[in-house]
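Student: Below is the sequence, then the predicted model.
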Amino acid sequence: MKNKIILFVVSVSVLTIVLVGCTKIGSGFLSPYVQYASDFTVIRGRVSSSYTLVTDGSSLPMKIKLMHVYNENGDIVDDMFTRTYPVEVWSGMYDPKTDTNYAAIMAKRKTVELPPIVVNESSGVLEANAGTLNLPLGSYSVDLQVSNEAGSEIVQKIINITLVDGKPVEITPETGAFSASLLVAGTAGGAGAAGGSNNGTLFNGNNNPFVDYTITRFADTPNVFVLKVVDRNGVVFNPKKGELAKRPNSGLNPDPPFLQNLQDYAPDTFQALDTAMILKYPLVPFPLQSLGNGFNMYYRIPTKYVQIDSTSAWSSNAAGDLYKGTADTHYLGVYTSGKFDYAIRIPMRIFVPGSYRLVVRLLNATHQ
């Protein structure tokens, strides 16, 4: 009898194992803990992306959909985020080796209607575009619907989006720093001790005391950039007459022979006018890629067009502390006419479409 009981128990155990082994396991897995690694800060008007959604082991593929957006008061503001605006996007692969002029680039661009912030339905990446210029500043939270083969759920207020304003054109210190220096007239060589320390450099770095500038966005369209360089008194250096010229590159037979400037970034739309340089740019950010030395534009003012103050060296400088000419403690007189060209480096990069005017005033230079 004992053997029969043992045999029965073994048989039941085997049957249980077989039945368990044949039981169908549910399809896929959808974690209740999907999340983002951090919140998303958007500078209005700029293209930017959040981190990918952290799926916490959920089965792929997933489909993510934006459900609701709330403002800081908790009110639903879906209408602001679902409204579409015209946005320029790529329609073909950009090749920097061949797409070197305005027409070639614009041939691979098209205008589409898009909401200012969209969600990539497979990765969950939040993608902001130039349409965010139309959204109010502030903080927002987002509900997402996440779905896969295991089901679907709505994750409430999964990420915070903060809309802030930034500089539509970055000059300094974000993109680089102004530099003012002397060149031996008609050459690429620095002026050495005669021009101050560091091989003729008058000042190189943030808070340049010799440079005062203003940047103005004067229209939403077209995409135009205007650069004007003036002396301490506001007298313009005339690019058309060669008063603002390319800066030679140093070395023997350098390639390229000149340091890069606006003309190199937009050769077919660049114009040197009497009062300014102007160009039409195809896209933002502009320039899209650096031609070397970051996003700096290099120019020189030939000696016959400029009289330059001689100053003692500035080891450093505080923000807003600008050179005061003859009243400045650094003032030492003027350099002998005909000896030195004035070299200026101008950092700039455009991030928001529109029409801009940059006026650079050289406080230690007088037009002649």
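Tutor: That came through fine.
Student: make it CA atoms for all contacts and neighbour counts henceforth
Tutor: OK.
Student: Leu15: which element?
Tutor: For Leu15, the host element (DSSP states H and E) is helix 2-22.
Student: Figure out how far that helix is from the centre of its chain.
Tutor: 70 Å (C-alpha atoms, centre = their mean, to the nearest Å).
Student: next one: stretch 231-251
Tutor: Worked out by C-alpha atoms, centre = their mean, stretch 231-251 lies 27 Å from the chain centre.
Student: Other residues contacting that stretch?
Tutor: For stretch 231-251, contacts defined as C-alpha atoms under 8 Å, 6 or more residues apart in numbering pick out 187-189, 228-230, 255-259, 261, 272-277, 298-302, 305, 343, 361-367.
Student: Next up, a structure to set beside the first:
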Amino acid sequence: MKRYIKLITFGFVAMGIIFSCKKVENGFLSNQIRYRDSPIKIQKGITVQTKPVDNDGSSAPVTYELLDIRDAVTKKHAELLYTNYERYIFISQFDVNRDTTVELLNKHRQLLNAPPVEFNTHTGAFTFYGTTANVAVGTYEFDIRATNENGSKDFKNIGQFSLYDGPVAEQSAGGGAWFKDGSSASGDIGEPEVKIKKTSNEGTLIILKIVDKNGTPFNPKKNEFIKRGDRNSFDTFARFHPLVLTDSTMACNFEVVPFPLVAGPPGQGYTIYYRIPGNFAKLDPGLTPTPDRGYSINPRFTFRIYQEGTYEVTVRIKNATRDVL
């Protein structure tokens, strides 16, 4: 009997040794890794960072590799998302109130030639940069590979993102007034019409033109419109370069988006104010108490640019005619 018990005990011990030699699976790598917010909406021309991938409880650490991005319709490799474009990256903290010259700005940034999208191998998140302005609108699909101590798994068509054209600028309500020379009398003339046109993805340039109701430009070089005391002007927001004047325009190289970068004094914000003396323009009949030219025209307008590029901004005073005395 004792011998029988010993044999049974030995059998259990042997089985334990056999099972203990069986290879144990290292960690866990889910088959359900996914992007919860797919399809991801991405506005072209601005910096956007997406949410990390959901690893569905996979054993950390998990690393990710972007295998391919394709046009979701044609299934062709999205070459433009892999093409290098020049863009700046900040390498140290930039102080908007102190670093107000190009020389100071350049101490904090570095020119990079790189694709418009970056993939984070630790989180599976994407960062889209302003150079996506060069990529076609559309929906794109992508594949990734996930790897941990368990091994690697490929996830084809794991998610999609859609590139769309959003607003390149924001406009707020403006206004206008006449003021009678030598008195405190004034009246309303309505807000000017402001049109913003992006002409190129290249550069960081705004070309501002102030025109009369017929589209005839006022000449900034001849002071046909002037600053209004301590109010903001276009020059107020030209932080890194002086304005370049022509007979019809003022150009500002703004270097860094958004423009304006910093608001003006309280109560003025991003609004730009100008005065057109009465000897350079006349208002439509009936807007002023008398028909003489002793009235200045005072437009104000507000806009903000959010993408790099070259822009034409035209401010049209709808009820005035340029007429130089």
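Tutor: Cool, the structure landed. These numbers come from a predicted model, not from an experiment.
Student: coming back round to it: hmm, which of the contacts of stretch 231-251 of the first structure are the buried ones?
Tutor: Buried members of these, counted by 16 or more other C-alpha atoms under 10 Å: 188-189, 228-230, 258-259, 261, 272, 275-277, 298-302, 305, 343, 361-367.
Student: how about the helices in the stretch 101-250 of the first structure?
Tutor: 102-106, 197-200 (DSSP state H, counting those that start in this stretch).
Student: Identify the residue spatially nearest to Asp188 of the second structure, adjacent ones excluded.
Tutor: Spatial nearest neighbour of Asp188 of the second structure, chain neighbours left out: Ala177 (4.4 Å); criterion: C-alpha to C-alpha, 6 or more residues apart in numbering.
Student: counterpart of that neighbour in the first structure?
Tutor: For Ala177 of the second structure, the aligned position in the first structure is Leu182, judged by TM-score structural alignment.
Student: Its match touches Asp341, doesn't it?
Tutor: Yes: Leu182 of the first structure is within contact range of Asp341, at 5.8 Å (criterion: C-alpha atoms under 8 Å).
Student: show me the contacts for the residue in the second structure that Lys65 of the first structure lines up against.
Tutor: In the second structure, the residue paired with Lys65 of the first structure is Glu65, using TM-score structural alignment. Contact analysis of Glu65 of the second structure by C-alpha under 8 Å, 6+ apart lists Thr121, Gly124, Ile144, Arg145, Ala146.
Student: Three-state assignment for Glu65 of the second structure, please.
Tutor: strand (DSSP: H, G, I helix; E, B strand; the rest coil).
Student: what's the closest non-adjacent residue to the residue most central in space within the second structure?
Tutor: Note on the second structure: the residue nearest the mean C-alpha position is Ile46, at 2.8 Å, using C-alpha atoms, centre = their mean. Nearest non-adjacent residue to Ile46 of the second structure, counting by C-alpha to C-alpha, 6+ apart: Gly130, 4.2 Å away.
Student: surely the one you found meets Gln49?
Tutor: No: checked against C-alpha under 8 Å, the pair Gly130 of the second structure and Gln49 is beyond contact range at 11.6 Å.
Student: Comparing the two, which residue is more hemmed in?
Tutor: Between Gly130 of the second structure and Gln49, counting by other C-alpha atoms under 10 Å, Gly130 is the more crowded of the two (23 against 14).
Student: related to what we said a few turns ago, which residue sits closest to the match of Lys65 of the first structure, ignoring its sequence neighbours?
Tutor: Using C-alpha to C-alpha, 6+ apart, the nearest residue to Glu65 of the second structure is Arg145, at 5.0 Å.
Student: how far away is the one you found from Lys156 of the second structure?
Tutor: 9 Å (C-alpha to C-alpha, to the nearest Å).
Student: check contacts around Asn204 of the first structure.
Tutor: Residues near Asn204 of the first structure by C-alpha under 8 Å, 6+ apart: Ala177, Phe178, Ser179, Ala180.
Student: Which one (most neighbours) among the residues you listed?
Tutor: The most crowded member of these, judged by other C-alpha under 10 Å, is Phe178 (26 neighbours).
Student: Do I have it right that it meets Ala343?
Tutor: No: using C-alpha under 8 Å, Phe178 of the first structure is not in contact with Ala343, being 10.6 Å away.
Student: The helix or strand encompassing Met297 of the first structure vs the second structure, average distance?
Tutor: Met297 of the first structure belongs to strand 296-301 when assigned by DSSP H and E. Strand 296-301 of the first structure differs from its equivalent in the second structure by a mean of 2.1 Å after superposition (mean C-alpha distance after the TM-score superposition for the first structure).
Student: Map Asn223 of the second structure onto the first structure.
Tutor: Matched to the first structure by TM-score structural alignment, Asn223 of the second structure sits across from Gly242.
Student: what about its match, distance to Tyr305 of the first structure?
Tutor: Computed as C-alpha to C-alpha, the Gly242 of the first structure to Tyr305 of the first structure distance reads 9 Å.
Student: ditto for Tyr335 of the first structure
Tutor: For Tyr335 of the first structure, the distance to Tyr305 of the first structure equals 13 Å [C-alpha to C-alpha].
Student: Could you do Ile158 of the first structure as well?
Tutor: Distance, Ile158 of the first structure to Tyr305 of the first structure, by C-alpha to C-alpha: 61 Å.
Student: Counterpart of Phe351 of the first structure over in the second structure?
Tutor: In the second structure, the residue paired with Phe351 of the first structure is Gln307, using TM-score structural alignment.
Student: I'm done for today, thanks for sticking with me.
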